[in-house]
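>>> Need a 3D model of the sequence below.
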Amino acid sequence: MNLLRCHLWSLIFNKYIHQNIVCLRTIRILGIETSCDDTGAAVIDDQRNILGESIRNQLQYHQKFGGIVPNIAKQHHYENLVPVVAEAMNNIEWDSISAIATSIRPGLIISLWQGVNFTRQLLFKYNKPFIPIHHMEAHALTVRLTHDVDFPYMVLLASGGHCILAIVEDVDKYYRLGESNDISPGETLDKVAREMNLSEHPSVKDLVGGAAIEYLALQGDSSIFNLITSQYSAKSKDCSFTFGGMLSAAKRLITKHQIKYDSSMLNDQILKDLCACIQTSVVRHIETRIHRAILYCDYRENLTWRKTLVLSGGVASNLFLRKRLKDLCDYYSMKLVCPPPKYCTDNGVMIAWNGVERFRRNLGVISAVDEIIPEARSPLGENISEHVRNVDIHVPFDWEKVKKNKKA
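So this is what the prediction gives:
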């Protein structure tokens, strides 16, 4: 009995000492990101200080193919991981690192494996705990590094690979209001840009597809073409997204009117008009889904859910999207928060910060990674989209008209 009592006191004492060491010692997390074509690394502490960061992108290697080529991405991750981590760790002692966090899902599986295998070497060499990171969770939490945002909040994760509208209730608690049923908004914009041969346009040849469309759309007239169809209008009573029909309609217009850039084109106004049209269509579709989510939160009488809307992901850098959603948020007395554009796209900083959030709560911290298998697909949190659909909330397609009528 005495021996058992001593053992129990020993366990309690060790746990108490460990908790106090964690509280007293500054938490420093090394984050590694290789979910697609960007190789990123960063070191962040629990005071939100970015102690080191580095990133390499592969745009120049993939752009001529019109998309990410897996084997090319794998090779460049292999070449970039050592220098990127070394740059992020510059003048930082490995003894001061509390744990290593690495994205393991979702993403391009061949790229994820590069990050996981490299992390295994570091864990073996430096004997550190490991924090597996959900890539979309990292995007959703980035705003808590860059701004003072408390739980809960609504988040739109829009990128070249994803489009998710969710409620972030805690570090590891999410409710999906809706997500893309086919392709992402970023993929839609990139494919339209490819169809129009914008990579050869002198004004935007160094920009990715979505950014090229945004730039040309500034001088375009979105009313010249019409891409609105019932498939992705406000008639669908949920918060899911579908951009496939929009992309097909854009391709038909490009073929019908021969809207492709070439060096002999004397007037590129038609290009700018179609860019404005496709951008407006994508943004309006996103806007109606967020509008419905706001009304759904009111229906649930959970007003704390809709105090703040956060935008993250590559498409969230689009200034036209931000402007439209800012107007919507102002109308409903919500706060719109966007991380800086450099942290909206894939990077090591968001992975490291997600690691900090998890480490200080001891969520998912493990001591070995031998059985960790990267996943190409992995849902974020609990899916409540069916409940949203069953509530049957009507959303006016052009809410700005409603706003003007109300003022009148």
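>>> Every contact and neighbour count from this point should use C-alpha atoms.
OK.
>>> Helices of the stretch 101-250 of the chain, start to end?
Along the stretch 101-250 of the chain, the segments classed as helices by DSSP state H, counting those that start in this stretch run 109-126, 135-141, 143-146, 185-195, 209-217, 244-257.
>>> ok, and which of the ones you listed has the densest surroundings?
helix 135-141 (a mean of 24; mean count of other CA atoms under 10 Å).
>>> now that one, how far from the chain's geometric center?
6 Å (CA atoms, centre = their mean, to the nearest Å).
>>> could you say what helices and strands that helix packs with?
strand 99-105, strand 153-158, strand 308-312, helix 348-359 (3 or more CA pairs under 8 Å, 6 or more residues apart in numbering; DSSP states H and E).
>>> still on that earlier bit, can the helices of the stretch 101-250 of the chain go into TSV with extra columns for distance to residue 169?
Output for those, formatted as TSV (distance: least, CA to CA, whole Å):
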stretch	distance to residue 169
helix 109-126	27
helix 135-141	11
helix 143-146	13
helix 185-195	25
helix 209-217	30
helix 244-257	31
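>>> quick one more, to check against the first:
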Amino acid sequence: MTIGANYSSGAHPATGGDLVVLGLETSCDETAASVVRLTPGGTATVLSSVVHSQIDDHAAFGGVVPEIAARSHVEMIAGVSERAMAEAGLGYGELDGVAATAGPGLVGGVMVGLSFGKAAALARGLPFVGVNHLEGHAVSARLGAPVAYPFLLLLVSGGHCQLLEVRGIGDMSRLGTTIDDAAGEAFDKIAKAMGLGYPGGPALEKLAASGDGSRFDLPRALLGRKDCDFSFSGLKTAASRLAQACETDQDRADLADAVQSAIARQLAERSERAMKDYAEKHEHRLLVVAGGVAANKTVRSTLEAVAARQSFSFLAPPMAYCTDNAAMIALAGAERLQLGLTSDIDTAARPRWPLDEARALADPVHPAGRKGAKA
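Sure thing, here's the model as predicted:
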């Protein structure tokens, strides 16, 4: 059994022409399928993008239940894929390849999409690519417009928080990571402590719009550190305790605003340090923010301001491609196919799979980005 995707060189399925790829994403609580066309020049066109959300299935539990998620993926994957093909107006015979998330994520869910993708590729004699979910997020900004490599990436979501130098597909190095909780995890757990339900991040953002966070003094982590790492556990603990003392709706709104501002501030502070280091090596200065937290407007505006201060251009994916989706998986797969890279059909699902695996194996402090978990 092959661990990970174990990419190997193969025949280019459409040398010199466009590539049309079906992508599948089942790493958490969305069952998604998408068809993307990629030109030799790097222009990506999303022909379809279908996402079946499981929010209602998990809301009563206050978070994602892995077994429920996996069962839902089994029930939905075939129909979601057929709908994506129908909306693209294509038959399977018009595809140049199939790509599916192979990890990291909830392994039961990953196995569903990975198995379906392999079966679709085998049945039609198509190349198959097992995609790192994080690599999908890394290239997601290229779904909106052609983006030249290299660029500096802030990858920030519920399961991971990293700063990466992205030199190309499969060529990324980590500049900083969270040493405890991810930013999106902090958003969700603080929202849960405030009784805001699931999913917590968007609910907290909505409540913060009517708040004044200046009345709360929340901790600022890792001040004075010369690296680009993050820490959100102290903020999460302090805000959760304050939530217990909130008596009115305005108290909760003010705390929500304070939390949102504190998370955005730390993301900006650490990103600014990375920008200074990055600028010493590269003339092309672009900061890309991707992942579910990139949909937060306060986070976006704060990062955009600090990028401008450092003379960096700023780019985030279209809102539809910030959270988990299959278009980013299809694009990552297509970029690998352009390089003639395919995956073995016995590629295994991985609950953990860091983008910079060599460094992760050599790093005893935070080997996989966040407690050795998704990143």
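>>> so what number do they get for TM-score?
In this superposition the chains share a TM-score of 0.88, using TM-score structural alignment, normalised by the length of the second structure; 346 aligned residues with a CA RMSD of 2.0 Å.
>>> Which among the helices of the stretch 101-250 of the first structure is found nearest to residue 340 of the first structure?
With CA to CA, the closest approach to residue 340 of the first structure among those belongs to helix 143-146: 7.7 Å.
>>> mean deviation of the closest one from the second structure?
Superposed on the second structure, helix 143-146 of the first structure shows a mean distance of 1.6 Å to its aligned residues (mean CA distance after the TM-score superposition for the first structure).
>>> Would you check the span in the second structure matched by that helix?
Here helix 143-146 of the first structure aligns to the second structure at residues 141-144, judged by TM-score structural alignment.
>>> Stretch 163-173 of the first structure too?
By TM-score structural alignment, stretch 163-173 of the first structure lines up with residues 161-171 in the second structure.
>>> And residue 323 of the first structure, how far from residue 381 of the first structure?
28 Å (CA to CA, to the nearest Å).
>>> for residue 106 of the first structure, same thing?
For residue 106 of the first structure relative to residue 381 of the first structure (CA to CA), the value is 13 Å.
>>> Residue 158 of the first structure now?
16 Å.
>>> Comparing those two, which shows the higher neighbour count?
More crowded of residue 158 of the first structure and residue 381, by other CA atoms under 10 Å: residue 158, with 27 against 15.
>>> The more buried one reaches residue 178, doesn't it?
No: contact criterion CA atoms under 8 Å: residue 158 of the first structure and residue 178 do not qualify, at 11.8 Å.
>>> intersection of neighbour lists for these two?
Counting by CA atoms under 8 Å, 6 or more residues apart in numbering, the residues touching both residue 158 of the first structure and residue 178 are residue 164.
>>> what's near enough to touch the residue nearest to residue 177 of the first structure when sequence neighbours are not counted?
Distances taken as CA to CA, 6 or more residues apart in numbering place residue 385 nearest to residue 177 of the first structure, at 4.7 Å, with adjacent residues excluded. Residue 385 of the first structure is in contact with 176, 177, 178, 238, 239, 240, counting by CA under 8 Å, 6+ apart.
>>> What about the aligned partner of the fifth one in the second structure, how many residues nearby?
In the second structure, the residue paired with residue 239 of the first structure according to TM-score structural alignment is residue 228. Applying other CA under 10 Å, we find 22 residues neighbouring residue 228 of the second structure.
>>> I'd like the distance between residue 228 of the second structure and residue 272 of the second structure.
9 Å.
>>> State the distance from the spatially closest residue to residue 353 of the second structure that is not a sequence neighbour to residue 160 of the second structure.
Closest residue to residue 353 of the second structure apart from its sequence neighbours, by CA to CA, 6+ apart: residue 104 at 5.2 Å. Residue 104 of the second structure sits at a distance of 10 Å from residue 160 of the second structure (criterion: CA to CA).
>>> Give the aligned equivalent of residue 185 of the second structure in the first structure.
Aligned partner of residue 185 of the second structure by TM-score structural alignment: residue 187.
>>> And for residue 350 of the second structure?
So residue 350 of the second structure corresponds to residue 375, using TM-score structural alignment.
>>> in which helix or strand would I find that match?
In the assignment (DSSP states H and E), residue 375 of the first structure maps to no helix and no strand.
>>> ok, it - contacts?
Counted by CA under 8 Å, 6+ apart, residue 375 of the first structure has contacts 104, 105, 106, 107, 109.
>>> let's go with 10 Å and repeat that
103, 104, 105, 106, 107, 108, 109, 110, 112, 113, 134 (CA atoms under 10 Å, 6 or more residues apart in numbering).
>>> Run through the residues that contact the last one.
If you count contacts by CA under 10 Å, 6+ apart, residue 134 of the first structure has them with 35, 102-107, 172, 351, 354, 374-375, 378-380.
>>> Ok, the second one next?
The contact partners of residue 104 of the first structure, taken as CA under 10 Å, 6+ apart, are 32-35, 111-116, 131-135, 372-376, 378.
>>> what are the ranges of the strands in the stretch 1-150 of the first structure?
28-33, 39-45, 50-56, 99-105, 130-134 (DSSP state E, counting those that start in this stretch).
>>> Can you add distance to residue 212 of the first structure and give those back as CSV?
Below are those laid out as CSV (distance: least, CA to CA, whole Å):
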stretch, distance to residue 212 of the first structure
strand 28-33, 25
strand 39-45, 23
strand 50-56, 21
strand 99-105, 29
strand 130-134, 29
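>>> Which helix runs longest in the second structure?
The single longest helix within the second structure, with elements called by DSSP state H, is helix 249-279.
>>> Nearest to the spatial middle of the first structure, which residue is it?
residue 313 (3.1 Å; CA atoms, centre = their mean).
>>> ok, the alignment partner in the second structure of it - contacts?
Alignment note: residue 313 of the first structure maps to residue 291 in the second structure; criterion TM-score structural alignment. By CA under 10 Å, 6+ apart, the contact list for residue 291 of the second structure reads 134, 136-138, 140-141, 154-161, 184, 316-317, 319, 321-324.
>>> what's the answer for residue 327 of the first structure, then?
Contacts of residue 327 of the first structure by CA under 10 Å, 6+ apart are 333, 334, 336, 400.
>>> Then the third one would be within a helix, right?
Same thing as residue 336 of the first structure. No: counting by DSSP: H, G, I helix; E, B strand; the rest coil, residue 336 of the first structure is not found in a helix; it is strand.
>>> if I line the two up, what does it land on in the second structure?
Under TM-score structural alignment, residue 336 of the first structure pairs with residue 314 in the second structure.
>>> For the nearest residue to its match once chain neighbours are set aside, give me its contacts.
Distances taken as CA to CA, 6+ apart place residue 287 nearest to residue 314 of the second structure, at 5.0 Å, with adjacent residues excluded. Counting by CA under 10 Å, 6+ apart, residue 287 of the second structure touches 151-154, 163, 165, 271-272, 274-275, 278, 303-304, 306-308, 312-316.
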